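Q: 3D, please:
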Amino acid sequence: MDKPSTLLVHFDKGSAAMANEIKADLEGSDVAAKVEAMKRAVMLLLNGETLPTLFITIVRYVLPSEDHTIQKLLLLYLEIIDKRDAAGRVLPEMILICQNLRNNLQHPNEYIRGVTLRFLCRLSEPEVLEPLVPSILENLEHRHHFIRRHALSAISAIYRLPQGDQLIPDAPELVERALASEQDASARRNAFVMLCLCGTERAVAYLLSNAERVMEWPDLLQMAAVDLIRKVCRPPNRADKGRYIKIIFSLRSSPSTAVLYECAGAIVSLSSAPTAVRAAAETYCQLLSSQSDNNVRLILLDRLNELHTSHRDVMVDVVMDVLRALASPNLDVKRKVLDLVLDLLTPRNVEEVVLYLKKEVVKTQSGELEKGGEYRQMLVQAIHACAVEYPEVAGSVVHLLMDFLGDTNVAAAVDVVLFVREIIETNPKLRVSMIQRLSDTFYQIRASRVCSIALWILGEYSLSLSEVESAIATIKQCLGDLPFFTISEEGETTDSSKPAQLVVNSVTVSSRRPVVLADGTYATQSAATEAISTPSVTPGSLALTLNLRSLILSGDFFLAAVVACTLTKLVLRLEEVQPSKVEANKACTGALLVMTSILQLGLSSYLPQPIDNDSYDRIVLCVRLLCNTGDDVRRIWLQSCRQSFAKMLAEKQFRETEEMRAKAQISHAQPDDLIDFYHLKSRKVAVNTVIQDEKKFLNHVIKSTNMKCLTPLSALDGECGYIAANLYAKSVFGEDALVNISIEKQVDGKLSGYIRIRSKTQGIALSLGDKITLKQKGGS
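A: Have a look, this model is predicted:
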């Protein structure tokens, strides 16, 4: 479509036969058939068909119709047809249309008048409009507001045409008088908008004279007033800007949410004063808490984020108002709220923010929230970020979050344990209580990855005697009885720690049978076998504490290797803090029993998959270390691991600080700052020579590189202290190279500048760069 249109309707491409059918239906007397024929004609025209023979038919058989639907379709048809010939002159047939339009403008039916006036808003031919102007103006005083409303729109559209001021020269005066007496909200809005577009001084005078009554205006007129204020206050040094801002501030108490949104945007565009920005932010926050549509909330959060970018200090004061939007059930809204709030943290508000987030975490425990696990994960990540930036608030939330180590949402549980690992390193005051809490809640953990990290924490930060013994006891309790399996007389392997509480509908069969002992004598042995059907786990039962055992028996030998490493660290530390060597040896023996049991399990046929080589080697290494420990090994296991982790955290914090600093520099960039296009940089060679004459240096580079100077000699004549030249060469392999020399003579007589190299082959560029660097230093 290459023609402008106010509507577009899909329709399959028509044919000449369809045009004949349309013509036949229009010539008939059936009203319903005429309506369908007009619809098809309009759709064909919209899709590029011309239908040149249809116009006369419509003039003869459609214009006289009194049916409202046909009249509306006729106006659509007139809107989209070509009204000018190839020379640009209005078609003579349009004179027939003018008479019909004049009759419609004087029609006794209000609907016919209204839709005709609305059609004239989209007509741009002065020759057609000129005879209709008197009838249009008469409709300004019609008793029905529907007609007056569209008459004002038609006058506005006509006056804005290139020759509109000749068609209705006194349009602003007429509209101003109509506005003074108009009562209909839409008609007043149309009149005011016309004055804003065509008579700004009159619109401003009307607004200022009614400044005290703006709050009583309908919302459509209030929004038009806000648009006018934006327009007239666009010059930055307007002296009476304060009067307009006062009107905007008064509109902030409007009951219309659309007006409030427009007012907030207008305030920010008119003034950057902290009071004005705070008022806009408060308005956005008010809408954010009152609107239920998620799309509206996302838009409001975008506006608040824009304010945060340019007015962060002001936005800090409305952080708690923004947080109330977490009541929205939509996760996208929650995520945007948390991202915005985290960027607005300060030492003054961080405690209040963390307390609010803590309450939100507690709410997720009820199970009433949809997607509560994902929301809890977002909250944990937000609290983690708060605690990392402001470690003093970690103590108020870390113990609460540790209750979620056994969360069914594995991602949330992983975030919690990572948070615990980071806080326990960066906040030494909380280590004792956190280790105790971790030992108490360790049995709740069900995810392998969470178990691995929690074990690492226990192994690294259990420092006192009581902490080490508690950690060892916790691990043994979660592993259960050893070995992990036993072999019955029938040759079947069974889990040796199956408790009686787990057996439902179990059948115990006892038998006494003779067996042959090692010395060849006979003895009687009692055997009991259990047939376990459906296990039933009740709260507080033994099965809840056997998380490590369940994971290892499922074939997770990586976790088993972590258990071995953790026990090794704990035993090595116990040897340092335990005064009794006997107790230390007992702990070492118990750890070795665990490791050998794991190896026995991994090498048996009890599990379908045997232990992997990496885990096997790691566990064997732990066994060897406990059997023969040197000082260097002890230092590595008890100190170096934690030091490496502390170094990793320091580097992470440094990277985050640098990223924040870079973002701050970008946000505070000035229009005249230099832009560094990294990908446009070429191979960064700096001029470093003792040669003090520009031309001598250029000749030296040409001679050193065997290149040809493309810059004409005439361009190098004269003495100005600057020189720029392009050199070119082709290697024996046909590879092109281009060198640009740009140098300047300093006050002290030395040369400075850069030599830039271009080549499709990196090797050529590198070799040329090395040669130039080497030669220019020894050039003199």
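
Q: contacts and neighbour counts: CA atoms only from here.
A: Fine.

Q: so how far is Ala41 from Ser29?
A: If you measure Ser29 against Ala41 using Cα to Cα, to the nearest Å, the figure is 17 Å.

Q: and for comparison, fold this next one:
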Amino acid sequence: MSESGYTLIYDPNAASKTSVNEFKTLLEKGKDEAKVEAMKKILISILNGDPMPDLLMHIIRFVMPSKNKELKKLLYHYWEVCPKMDDQGKMRHEMILVCNAIQRDLQHPNEYIRGNTLRYLTKLKEAELLETLVPNVRQCLEHRHAYVRKNAVFALHSIHKVNDHLVPDADELIYKFLYEESDSVCKRNAFVCLGDLNRDASLQYIQDNISIIETLDPLLQLAFIEFIRKDSVQNPVLKSQYTNLVTDIIESSSNVVVYEAANALTVLSNNPQSILLAGSKYVELATKEADNNVKIITLERINDLHKKNPGVLQELSLEILRVLSSQDLDVRKKALDVTLQFVTSRNVEDVVKLLKTELQRTSSANEDKSAEYRQLLINAIHQLAIKFVEVAANVIDLLLESMSDLNTTAAYEVITFVKEVVEKFPDLRKTIITRLISVLPSIKSGKVFRGAFWIIGEYALEESLVQEAWKYIRSSIGEVPIVASEKRAAEGNAPDVEEYSNGSTEHTKKGPVVLPDGTYATESALTAEVKDTSNDEKPPVRKHILDGDFYLAAVLSSTLVKLVLRLHRLKASQSVLNASKAEALLIMVSILRAGESSYVAKKIDEDSADRILSYIKVLNEEDDLELISAGFLDETKDAFTAQIQSAELKKAEEQARDFHENAEQVDGSIVFRQFDKDNAAKSAAVDDVSLASGSALKKEDLSSRLNKILQLTGFSDPIYAEAFVKVHQYDVTLDVLLVNQTTATLRNLSIEFATLGDLKVVDKPATANVGPHGFYKIQTTVKVTSADTGVIFGNIVYDGQHSDESTIVILNDVHVDIMDYIKPATCSESQFRKMWNEFEWENKITIKSQIPTLKEYLDELMKGTNMNCLTPGAVIGEECQFLSANLYSRSSFGEDALANLCIEKQSDGPIIGHVRIRSKGQGLALSLGDRVASISRKNKPASVIKV
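A: Have a look, this model is predicted:
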């Protein structure tokens, strides 16, 4: 009979072992505390392969009589693992004494000692020892305390499994016990044992309790479900009856039982009614259960159920949205994701109506993370409107109405959504543009203004829409020229204020006001009031321009040019066209003058000034008007259309890839491995055993290890050391080879490692004695907690010729490459911008590279930093001398890394520019910056020219 396998327990220092005689001394003369420590060491030694049979009698004599609770527990662990047979395979005589002690414990007046002893019996596999204990176990079945009875049932079952002759009537005893028992835990244990021993008796017990199955204890109901699930695999004929039974159990009051019954129901039956019942119970659990983890798990179950049974759970979409009442953002996000899978043209209007109500409710709510929740709702409504054209118009109206209540990020999401809808549904353009123009006065953010102006410039295709938009733009800027009107306003207010200030001091000064910096305030209340009022009364776009938002001013100028060109294309009357052109020129010149004046918060930047000047030149051009119109009115729209089509194509490709990975071809051949003589099926199917053992996985080329071997010491050192560094997901394993290069034995040789960075050495290698020119291999593990550049350093220590001497050999440093922990990832543009604004650490690297093209540099950067380019391919031109792109990656530890690349290819010169890296932690930003700098230093390989 093969010996049982046990778990290995780590021994901190295997070199200094305690001898058997020392253990005997500790057990004989030590106190209970010393005996406890000795027993722990003995157990570690036995579990690690040293049986120490000579200690058995000492433990019987000096440990067994003790009444110390911890020592008694360790004693039962010892009985479990100690060698019970002699060299001839016969039971050792000392075990008779052990058996007597166990028998006494089974009759002990303390019920917990009895219960603990019965638990030990479930692990005892020697029939000779168990034979004498059976009568005592039978008596324990009738003990007054439930703790003893529940362990006695398991003990009886275990004894029967070891040898059925020891308890031939075990199933009858348990069956009788089941009917007489009142404790729920005991009944559960008894039914579990009965289900394993006697299937017919278990079925009979279930049959006898069918009428009250809904009111049974949840523990017993769970046992029923587990039995049904196992038995249905062996007896598929009974699946329909089991389905009816589980359908009754699923109406239980216990949430745990409902969840397990729903799981069992999905396994037992593919009937749509059963699937729908299970799905509705999952939804009920997600709604009722307070634990957020349970909500997410049940929602994931619903999602899996929908994938396996498409179309069955569609009517649950509104029920799932009840989970939105939860306060947790992750739960709400999961509920929305799952619901969007179920929406069809039949229920889309109801779902949108409910999401509308939720959005309106959160607009006035002040709960935490309400802004992020609103953004989730907007994204969900966005997806539904794109997918179902019949709800797009209503959705647009709702979102535009609520835009004044949204924060900047959510309002910008609405504008982005409107862009896509206007492009995809030409029939809705006029309605949407009219609605957008009507809500422009409620917009507060410059970013949202920019998006709205772009939409108006591109899609206001009728003269009436152009006139409406122009009217609003003109009113939103206020009186022009801006500088003259601001100067006149300032001069108009100044005399009044000055006159009031120069009047009697009793009106202007009500006592000294001390400012936060310790100085006295000299401004009167009236002056402050005039400033605040004048600031609030300014038109919105004018206010943004005076606050220094000249990017908005440039976009506004572009929109004005587009509207003038649109009027020209629509053959508007010459008087209207000339008036519009003159007004547009006046507004743009006014913005340029205001940007250089003292009335703005900051001066206009060069880029915005150049753009506005170029727009002024465009409006004054008369010759190439058709070419200019095509550039402004057609090409920008075509570029946006191409971007949307590219995104849709990418999404369709991902869905097709997922489908093909999970689908099996109709005409694919069926390969039976058992009948395959020529091993032709090796590529088509992998042996289950090899798959389970891991040998079917991609094997590492052993020669590639040579590239990863690091030399830790020099060849002239007394100890030569080299290490193979293997990186797993969350740890680094060092396989170190030590070679004794001397002619003497190195005693007590140990290697110690320390780390710098977010690394932690998990274990300390054991000490050893290495003979002359001997080899010694050790392995140590280092835990990694973040994607930060880490350094492992250490030394080797061994004893010298005298006992008080020791020699130390310093090891070379091992640098952990962070690229093993960083993987390319994707995120939406809004998520990228949000993280970019939130992350506090930035590392800006100036680039000067000899790589020939911008595209090659981008590819090299993505390869070297494991980052993914988020900028669509259409935006990265081949012929352009400039390149700007956003990159994103995510570490194995959930850390986000963002990068923005801005580079320029000089004519006959290097690539110059910079990369800005942002992350939450400093280490990741600095580490990636070092990689970027090293990539920039790469030169173009020299070409060999034949002379």
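
Q: list the buried residues of stretch 102-115 of structure 2.
A: By neighbour count on 16 or more other Cα atoms under 10 Å, the buried set for stretch 102-115 of structure 2 is Ile102, Gln103, Asp105, Leu106, Gln107, Glu111, Ile113, Arg114, Gly115.

Q: ok, now stretch 7-23 of structure 1?
A: Gly14, Ala19, Ile22, Lys23.

Q: may I see the buried residues of stretch 102-115 of structure 2 arranged in CSV, with secondary structure and distance to Leu47 of structure 2 as well?
A: Rendered in CSV, the data for the buried residues of stretch 102-115 of structure 2 read as follows (DSSP: H, G, I helix; E, B strand; the rest coil; distance: Cα to Cα, whole Å):
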residue, secondary structure, distance to Leu47 of structure 2
Ile102, helix, 22
Gln103, helix, 26
Asp105, helix, 25
Leu106, helix, 27
Gln107, coil, 30
Glu111, helix, 30
Ile113, helix, 25
Arg114, helix, 26
Gly115, helix, 25
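
Q: tell me where structure 1 has strands.
A: Per DSSP state E, structure 1 has strands spanning 485-487, 493-495, 507-516, 522-531, 708-709, 722-730, 736-745, 751-759. These are given in chain order.

Q: name the helices or strands packed onto the fourth one?
A: Going back to what we said before, that points to strand 522-531 of structure 1. Strand 522-531 of structure 1 makes packing contacts with strand 507-516 when contacts are defined by 3 or more Cα pairs under 8 Å, 6 or more residues apart in numbering; DSSP states H and E.

Q: repeat that for the last one.
A: The elements that strand 751-759 of structure 1 packs onto, with contact taken as 3+ Cα pairs under 8 Å, 6+ apart, are strand 736-745, helix 762-777.

Q: so which bit of structure 2 is the first one matched to?
A: With the alignment judged by TM-score structural alignment, no segment of structure 2 is matched to strand 736-745 of structure 1.

Q: quickly note the distance from the nearest residue to Leu96 of structure 1 once chain neighbours are set aside to Cys98 of structure 1.
A: Distance criterion Cα to Cα, 6 or more residues apart in numbering; nearest residue to Leu96 of structure 1, sequence neighbours excluded, is Val59 at 7.6 Å. Distance, Val59 of structure 1 to Cys98 of structure 1, using Cα to Cα: 11 Å.

Q: check Pro134 of structure 1 too.
A: Using Cα to Cα, one obtains 13 Å as the distance from Pro134 of structure 1 to Cys98 of structure 1.

Q: more neighbours, those two?
A: Cys98 (17 against 14; other Cα atoms under 10 Å).

Q: excluding covalently adjacent residues, which one is nearest to that one?
A: Ranked by Cα to Cα, 6+ apart and with sequence neighbours excluded, the top spatial neighbour of Cys98 of structure 1 is Val128, at 6.3 Å.

Q: show me where the stretch 701-850 of structure 2 has strands.
A: Per DSSP state E, counting those that start in this stretch, the stretch 701-850 of structure 2 has strands spanning 709-711, 719-727, 731-740, 746-756, 759-761, 768-770, 775-784, 790-799, 806-810, 814-816, 822-824, 841-849. These are given in chain order.
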